[in-house]
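Novice: Predicted model follows, preceded by the sequence.
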Amino acid sequence: MIKGIIFDMDGTILNTIDDVVVSVNYAMRNFNLPEKTIQEVKDGIGRGAINLIEDVVPKETTQEDILKIYEVYQTYYDKHNNDLTAPYDGILELLSTLKEQGYKLAVVSNKYRYLVEALNHDIFKDYFDISMGEMEGIPIKPAPDMIYIALKEMNLSKDEVIFIGDSDVDMMTANHAQIKSIGVTWGYRSKEVLKKHQASYIVDQPIDILNIINEVNAHGND
């Protein structure tokens, strides 16, 4: 029986792309590098900030310069992460319904934990019981470690939760943690990518998440 729902953040509950693109291009301009398109940035999102910068800079960029560009990006993004960011349509209603029905809710993101906590506080108020993000000593997704920490804090077992995300990294994380997953198509990866990485279910709108959870609980967890 599903008792807890774990959400990814970027591309799943929050449309963060505009603030990320602005921050990336601010850093690129600072180093006289070509600015990136929305799609180019989308393609790099999901594996943490340093990996995003590695993806968008020219291949010949040295590791030393990558770190400098990353520092400019991160400093700017820390100050502007909520300028244009907003929940996807239907997400607040979904979270409200899940909370009213007694589900435990968590976020597990490859953003730094302080950003996850700040965005959850500013945008989602008290919906989430647990906010997990990148922190020293804990491998980021697709490693399952943050999922395991969330499970422990939620006091739930693997078969009592479902993980919801928009990317290959999220589906891989769920598979590594041996939990069910829901892939959402309104985020930063295609339905084909979600299928390829073995999403348990795929949905096109937030209300479908509630329907799947109700169906799973009605028929058991097999």
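Specialist: Received, thanks. Residues are numbered from 1 along each chain as shown.

Novice: rest of the way, CA atoms for contacts and neighbours
Specialist: Fine.

Novice: quick one: buried residues of the biggest helix by length in the chain?
Specialist: For the chain, the helix that runs over the most residues, judged by DSSP state H, is helix 63-80. Applying a neighbour-count criterion of 16 or more other C-alpha atoms under 10 Å, the buried positions in helix 63-80 are Ile66, Ile69, Tyr70, Glu71, Val72, Tyr73, Gln74, Tyr76, Tyr77.

Novice: In addition, the following structure is provided for comparison:
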Amino acid sequence: MIGYIGEGESMGKAVIFDLDGTLLNTLDDLADSVNHTLNYFKYPERRKEEVRSFIGGGAKALIKKSLPENVTAEKYEEVLSYFQAYYKKNADKKTGLYPGVKKLVNKLSDENYSIGVVSAKGDIVVKELVESFLGDKVNETLGEKEGIKRKPAPDSILIMMDTLKCKPEETIYVGDSEVDVEAAANAGIKCASVTWGFRDKEDLEKINPLYIADNVQELYELIKG
């Protein structure tokens, strides 16, 4: 079932996707990298479901939530740096596209939609993963960069809209978390929340997103309006 308001309303010709939990299932590689890092610094490991709930605000938030509360700021920076270096080398060991995603992106591209990816993940890793799994079907990518505020600030989405030369009414953002819903609202565009990612459907419904799609076919129909 698709939960949305304004049936028949056109979504326009630009789709901006979140990456983790939306296009790619990155959970295993993230959890492995988090626990490798925690082990290295002799901190307790985290369960995969814990890591799943921590994803959505970028590496800084992920590591902050994964560490014990009494870690100093200096140690936090050391752990974060180690994690980022390790994950960059191991980001594609178990990661893969969610079922139907490649077909969806190919179809949207063939139908002349402009396609962007905006993620809180590091910019270089975002570009490498998107190129590896989706090739040239994605027009532009943007990950975390110094000087650009992370979601839920609208900055990265607005930059992508400017790059794709699309208007707010022509654009929809697709994500899997409360951060994505808030970021899209802050950017003044519609957001579709998918239920196959890192948040349960019940949790998404609590934040009352404008659109909810349970599978790729529903998402495609929603985008087409």
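Specialist: Thanks, I have it. For clarity, every value in this text was computed on a predicted model and none was experimentally measured.

Novice: List the TM-score for the superposed pair.
Specialist: Overall, the chain-to-chain superposition scores 0.94 on the TM-score scale (TM-score structural alignment, normalised by the length of the first structure); 215 aligned residues with a C-alpha RMSD of 0.9 Å.

Novice: against the second structure, where does the longest helix of the first structure fall?
Specialist: Helix 63-80 of the first structure corresponds to residues 73-90 in the second structure, going by TM-score structural alignment.

Novice: How far does the matching stretch sit from its chain's centre?
Specialist: 20 Å (C-alpha atoms, centre = their mean, to the nearest Å).

Novice: so, if you compare the buried residues of helix 63-80 of the first structure, which one comes nearest to Phe124 of the first structure?
Specialist: Nearest to Phe124 of the first structure among the buried residues of helix 63-80 of the first structure: Tyr77, at 19.3 Å, using C-alpha to C-alpha.

Novice: correct me, but the closest one touches Asn25?
Specialist: No. With contacts counted by C-alpha atoms under 8 Å, Tyr77 of the first structure stays clear of Asn25, the gap being 10.8 Å.

Novice: before we move on, the earlier item: the longest helix of the first structure: what's the following helix or strand?
Specialist: As assigned by DSSP states H and E, the chain's next helix or strand after helix 63-80 of the first structure is strand 86-87.

Novice: where exactly do the helices run in the second structure?
Specialist: 27-40, 48-54, 58-66, 73-89, 101-110, 123-134, 155-164, 178-187, 201-206, 216-224.

Novice: Identify whichever of those helices lies nearest to Leu19 of the second structure.
Specialist: Between Leu19 of the second structure and the helices of the second structure, the tightest spacing by C-alpha to C-alpha is seen for helix 123-134, at 7.8 Å.

Novice: which residues in the first structure does the closest one align to?
Specialist: Per the alignment by TM-score structural alignment, helix 123-134 of the second structure matches residues 113-124 in the first structure.

Novice: And the contacts of the matching stretch?
Specialist: Stretch 113-124 of the first structure is contacted from outside by 9, 78, 82, 86-87, 92, 107, 109, 126, 128, 131-135, using C-alpha atoms under 8 Å, 6 or more residues apart in numbering.

Novice: Go again with 6 Å.
Specialist: Ser131, Met132, Gly133, Glu134 (C-alpha atoms under 6 Å, 6 or more residues apart in numbering).

Novice: For the aligned residue in the second structure for Ile147 of the first structure, grab the count of nearby residues.
Specialist: Across the two structures, Ile147 of the first structure finds its equivalent in Ile157 of the second structure, going by TM-score structural alignment. Around Ile157 of the second structure there are 28 other residues, counting by other C-alpha atoms under 10 Å.

Novice: do the one 4 residues further on as well
Specialist: When neighbours are defined as other C-alpha under 10 Å, Met161 of the second structure has 22 of them.

Novice: which other helices and strands contact the lengthiest strand in the second structure?
Specialist: Secondary structure of the second structure read by DSSP state E shows that its longest strand is strand 114-122. The criterion is 3 or more C-alpha pairs under 6 Å, 6 or more residues apart in numbering; DSSP states H and E, and the helices and strands that strand 114-122 of the second structure contacts are strand 14-17, strand 140-144.

Novice: Check how far that strand sits from its aligned residues in the first structure, on average.
Specialist: With mean C-alpha distance after the TM-score superposition for the first structure, strand 114-122 of the second structure departs from the first structure by a mean of 0.4 Å once superposed.

Novice: Now do that strand against helix 123-134, angle only.
Specialist: For the pair strand 114-122 of the second structure and helix 123-134, the angle between their directions (axes from the mean of the first three to the mean of the last three C-alpha atoms, to 10 degrees) equals 130 degrees.

Novice: Let me see the contact set for whichever residue in the second structure pairs up with Glu160 of the first structure.
Specialist: Using TM-score structural alignment as the criterion, Glu160 of the first structure maps onto Glu170 of the second structure. For Glu170 of the second structure, the contact set (C-alpha under 6 Å, 6+ apart) comprises Gly12, Lys13.

Novice: redo that, cut-off 10 Å
Specialist: Counting by C-alpha atoms under 10 Å, 6 or more residues apart in numbering, Glu170 of the second structure touches Ser10, Met11, Gly12, Lys13, Ala14, Val15, Met161, Ile189, Lys190.

Novice: One more: Ala185 of the second structure?
Specialist: Taking C-alpha under 10 Å, 6+ apart as the contact definition, Ala185 of the second structure lies against Pro152, Ala153, Pro154, Tyr173, Val179, Cys191, Pro209, Leu210.

Novice: what's the closest non-adjacent residue to the second one?
Specialist: In this case it means Ala153 of the second structure. Nearest residue to Ala153 of the second structure in three dimensions, chain neighbours excluded: Ala183, at 5.6 Å (C-alpha to C-alpha, 6 or more residues apart in numbering).

Novice: now swap in the third one and tell me
Specialist: If you skip the residues right next to it in sequence, Pro154 of the second structure has Ala187 as its closest partner in space, 4.8 Å away by C-alpha to C-alpha, 6+ apart.
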